[in-house]
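Trainee: Just to be clear, the model below is a prediction. Sequence and coordinates:
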Amino acid sequence: MRSVAEYLEWAAEFDELAASANVEVLRKRYADIAACYRLLAKAREWLISTGAIEGEQRALDR
């Protein structure tokens, strides 16, 4: 399972790809993928905050 930080890193990477793409279709697609990774990060943060899943730190402490 990925961590919130990993999802945000991937989002940043796809944001960079979107900014550097010369083709509008690719720019849009990369931006959409970045938005999906930010959504995954937000959902994981919410699940951790509700206690539905363990946070990264608690999982590492085992």
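Mentor: Nice, thanks for sending it over. Residues are numbered from 1 along each chain as shown.

Trainee: Every contact and neighbour count from this point should use C-alpha atoms.
Mentor: OK.

Trainee: what's the host helix or strand of Cys36 packed up against?
Mentor: Assigning secondary structure by DSSP states H and E places Cys36 in helix 24-50. Helices and strands touching helix 24-50, by 3 or more CA pairs under 8 Å, 6 or more residues apart in numbering; DSSP states H and E, are helix 4-20.

Trainee: Okay, one more to line up with it:
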Amino acid sequence: MKSRAKELRNKNPVELQQELLELLRAQFGLRMQHATQQLSNTSQLSNIRRDIARTRTILSQKARQS
């Protein structure tokens, strides 16, 4: 997990925004699979949610630094 955070910190805000959009799309797809009971690994939902929170946190930190 720490390497994922370091990887995100090395990106600029535009790349982080793009990463956030991709994660939100992935979360939507997983939610739809879960709703139709096609999702076998439900832990993916919490992993995506944590990645979204991590990305938003780093984005806000970079915004405060600027």
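Mentor: The structure has been received and is ready for your questions. Values in this document were obtained by computation on a predicted structure and should not be read as measured data.

Trainee: And the TM-score between these chains?
Mentor: TM-score for the superposed pair, counting by TM-score structural alignment, normalised by the length of the first structure: 0.64. Supporting figures: 48 aligned residues with a CA RMSD of 1.4 Å.

Trainee: related to what we said a few turns ago, so after the helix holding Cys36 of the first structure, what's the next helix or strand?
Mentor: Per DSSP H and E, the first helix or strand lying C-terminal to helix 24-50 of the first structure is helix 56-60.

Trainee: Where in the second structure does that next one fall?
Mentor: Per TM-score structural alignment, helix 56-60 of the first structure has no counterpart in the second structure.

Trainee: ok, now stretch 27-34 of the first structure?
Mentor: So stretch 27-34 of the first structure sits over residues 45-52 in the second structure, by TM-score structural alignment.

Trainee: chain center to that stretch, what's the gap?
Mentor: 6 Å (CA atoms, centre = their mean, to the nearest Å).

Trainee: And that stretch against the first structure, how far off on average?
Mentor: Comparison of stretch 45-52 of the second structure with the first structure after fitting gives an average deviation of 1.1 Å (mean CA distance after the TM-score superposition for the first structure).

Trainee: related to what we said a few turns ago, list the buried ones in the helix holding Cys36 of the first structure?
Mentor: 27, 30-35, 37-38, 40-41, 44-45 (16 or more other CA atoms under 10 Å).
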